[in-house]
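Enquirer: sharing a model that was predicted from the sequence below.
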Amino acid sequence: MKILTILPWADWLALVCFFSLWVGYAVFAKTWARQRPSLLATTNRYRRYWMEQAITRDPRMLDGLITQNLSTTPAFFSSTSILVIGALFALLGTTDKASELMSEIPFAQATTLLVFEFKILVLIAIFVYSFFRFSWSMRQYTFVALVIGSMPAPERFESGEFDRRAYADRAAALVASAAETMNDGLRAYYFSFALLGWFVSPLAMVIATTVVVAILYSREFRSEVLHILRD
């Protein structure tokens, strides 16, 4: 409860604005993607094409290799998150020196050690969240490999013993879920950079958060890669 009185109202306002923009953009991106296809929605279409091809292949070694390759990205970021969390906890032991260093930065707002430590704890919480998202994405890719490995032979689909469309839809939805979960983790990384502006001043964090939202929107809805994939 002590932090409620020590943290200035401008910092609380900036923190509320930070999380509001984060959550608000996540909801907006999911809703707006129904009207204007996002990068994730467009790549989900290719994931559906992939599973339609996987059903016709036998053996499916190529699909297993693709799944393994896709799972390396969340695995990398998951392990990186652990390292970052460890480094931030180590920083908590030297907050006095870190606070002095930040005070030397031009336009940086002077804060107490308690407030400085609170900011680090918020940053740690973001990376803990990203770790859980990346590790869950890894787990989902193992489920994708399981679904691909359990696919019946192409002849059994052709004979009508198994529903080709149902199998492809289930597998594609699972891959899309893994990709969306990893996207949540990456988004947390983007916003963690915006939070670094808080160590300078509340206004710097709000500006940095707005810039991050603009960058995310540009990449998800107006990037050149998206135009290539949609054509």
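Expert: Nice, thanks for sending it over.
Enquirer: please count neighbours and contacts with C-alpha atoms only from this point.
Expert: Fine.
Enquirer: so where do the helices sit in this structure?
Expert: Listed in chain order, the helices of the chain (DSSP state H) span 2-6, 9-32, 39-56, 61-92, 95-103, 113-149, 154-158, 164-195, 202-221, 224-230.
Enquirer: mean neighbour count added to these, as a markdown table?
Expert: What follows is these, written out as a markdown table (neighbours: other C-alpha atoms under 10 Å):
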| stretch | mean neighbour count |
| --- | --- |
| helix 2-6 | 9 |
| helix 9-32 | 15 |
| helix 39-56 | 18 |
| helix 61-92 | 16 |
| helix 95-103 | 14 |
| helix 113-149 | 19 |
| helix 154-158 | 14 |
| helix 164-195 | 20 |
| helix 202-221 | 18 |
| helix 224-230 | 13 |
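Enquirer: contact partners for residue 98?
Expert: The contact partners of residue 98, by C-alpha atoms under 8 Å, 6 or more residues apart in numbering, come to residue 91.
Enquirer: from residue 172, how far off is it?
Expert: Separation of residue 98 from residue 172 (C-alpha to C-alpha, to the nearest Å) stands at 47 Å.
Enquirer: again with residue 199
Expert: Relative to residue 172, and taking C-alpha to C-alpha, residue 199 is found at 42 Å.
Enquirer: quick one: contacts of stretch 34-53?
Expert: Residues contacting stretch 34-53 (C-alpha under 8 Å, 6+ apart): 29, 33, 168-169, 171-173, 175-176, 179-180, 219-221, 226, 229-230.
Enquirer: mind running it again at 7 Å?
Expert: Stretch 34-53 is contacted from outside by 33, 168, 171, 172, 175, 176, 220, 221, 226, 230, using C-alpha atoms under 7 Å, 6 or more residues apart in numbering.
Enquirer: same deal with stretch 111-118?
Expert: For stretch 111-118, contacts defined as C-alpha under 7 Å, 6+ apart pick out 7, 92, 95, 96, 99.
Enquirer: residue 203: which of the residues you listed is nearest?
Expert: residue 7 (14.8 Å; C-alpha to C-alpha).
Enquirer: put this next to the first one:
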Amino acid sequence: MTLLDQLASHPLALRDLIALVCLFAAWLGIGWFTERPPQGRPSVSVLMTRYRREWMRYFVSREPRIFDGNILASLREGTAFFASACMIATGGLLALIGNGDRLRTIASGLELDPAADTGWELRLLVPMFFVANAFLKFVWAHRLFGYCAVMMAAVPNRPDHPDAMDRAMQAADLNITAARSFNAGLRSVYFALGSLGWLTGAWTLMLGTAIVLWVTWRREFASTSRQVILRSLPAPQLPDRVSGPAGSPASAPPPPPR
């Protein structure tokens, strides 16, 4: 029986539909809120845009530039690691979906809701969606960091060169875009873990969604790392408003406290 046949013979219960809507609404909502936070309450992701531009501003006059190359190499290694992990996880989920009967026999004792008719294969598709999305985000971030490396190499060695600062700011913008894609991939990994709760029922899926949403919000808006970043925020060199896919600007971080 194919997945479409299972969905046709056992349509999703109302509680499952509500749980799925909450899951995807939380995923999209926290992503939008993180990149476009309210004025005066910037997220860690938005705050770091200033430091990335500050990095490239000092990069122009730094000699030698081996330090900057090592930092960028470590960023690329991180994206490559997560992309490889997501590829392995995708293969594992595909293998589980292909052995649904065996999985159902082994894990039938985990079912908290005996009335649920949704197949195990359908429930595994949701975390696989998030893992696949994370893989694409990490791969794109890895490539953007590569573009950033090329742009950094194109910065003239003389700080007084008329193109030096412009190219450095281009590299900063590529770095910021790569970091935004990397952060989106991490959020997808978080919600992939939360969506595994659906294996034990709709209520567990809602609980997992709430936990992941709270953890994601706290790390962006109420973490110790955010307080450290705010301790000495660089003055803006360029507008910190980040345009999303729809072109809507994000709120800029407030000036550093005097």
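Expert: In hand now; what should we look at? This one's a predicted model, so the numbers in the text were calculated from it and none came from an experiment.
Enquirer: follow-up on the earlier one: pull the most distant pair out of the contacts of stretch 34-53 of the first structure.
Expert: Using C-alpha to C-alpha, the two most remote members of these are 168 and 221, lying 26.5 Å apart.
Enquirer: quick revisit: got the contacts of stretch 34-53 of the first structure as TSV, with distance to residue 86 of the first structure columns?
Expert: Converted to TSV, these look like this (distance: C-alpha to C-alpha, whole Å):
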residue	distance to residue 86 of the first structure
33	36
168	41
171	36
172	36
175	31
176	31
220	31
221	35
226	36
230	41
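Enquirer: residue 213 of the first structure: which of those residues is nearest?
Expert: Distances from residue 213 of the first structure to the contacts of stretch 34-53 of the first structure, taken by C-alpha to C-alpha, are shortest for residue 220, at 10.4 Å.
Enquirer: quick check: the closest residue to the closest one other than its chain neighbours vs residue 33 of the first structure, distance?
Expert: Nearest-residue entry for residue 220 of the first structure: residue 39, 4.9 Å, with adjacent residues in sequence omitted and distances by C-alpha to C-alpha, 6 or more residues apart in numbering. Noted for residue 39 of the first structure: a distance of 9 Å to residue 33 of the first structure, by C-alpha to C-alpha.
Enquirer: ok, now residue 101 of the first structure?
Expert: If you go by C-alpha to C-alpha, the gap between residue 101 of the first structure and residue 33 of the first structure works out to 43 Å.
Enquirer: and residue 204 of the first structure, by the same measure?
Expert: Distance from residue 204 of the first structure to residue 33 of the first structure, by C-alpha to C-alpha: 30 Å.
Enquirer: which residue in the second structure lines up with residue 118 of the first structure?
Expert: When the second structure is aligned by TM-score structural alignment, residue 118 of the first structure is paired with residue 122.
Enquirer: ugh, wrong one, residue 19 of the first structure
Expert: The alignment partner of residue 19 of the first structure in the second structure, by TM-score structural alignment, is residue 24.
Enquirer: check residue 216 of the first structure too.
Expert: Match for residue 216 of the first structure (TM-score structural alignment): residue 216.
Enquirer: ok, its match to residue 114 of the second structure distance?
Expert: Counting by C-alpha to C-alpha - residue 216 of the second structure and residue 114 of the second structure are separated by 31 Å.
Enquirer: mind listing what residue 133 of the second structure touches?
Expert: Taking C-alpha under 7 Å, 6+ apart, one finds 185, 188 in contact with residue 133 of the second structure.
Enquirer: could you measure from it over to residue 190 of the second structure?
Expert: Going from residue 133 of the second structure to residue 190 of the second structure by C-alpha to C-alpha gives 12 Å.
Enquirer: now swap in residue 126 of the second structure and tell me
Expert: For residue 126 of the second structure relative to residue 190 of the second structure (C-alpha to C-alpha), the value is 13 Å.
Enquirer: do the same with residue 109 of the second structure
Expert: From residue 109 of the second structure to residue 190 of the second structure the distance is 25 Å (C-alpha to C-alpha).
Enquirer: ditto for residue 83 of the second structure
Expert: 14 Å.
Enquirer: equivalent analysis for residue 62 of the second structure, please.
Expert: When distance is defined by C-alpha to C-alpha, residue 62 of the second structure is 37 Å away from residue 190 of the second structure.
Enquirer: cool, and residue 108 of the second structure?
Expert: Applying C-alpha to C-alpha to residue 108 of the second structure and residue 190 of the second structure gives a distance of 25 Å.
Enquirer: kindly report the same for residue 26 of the second structure.
Expert: 12 Å.
Enquirer: now do the contacts for the residue positioned nearest the centre of the second structure.
Expert: Closest to where the C-alpha atoms of the second structure average out (C-alpha atoms, centre = their mean) is residue 184, at 2.0 Å. The neighbours of residue 184 of the second structure, taking C-alpha under 7 Å, 6+ apart as the test, are residue 137.
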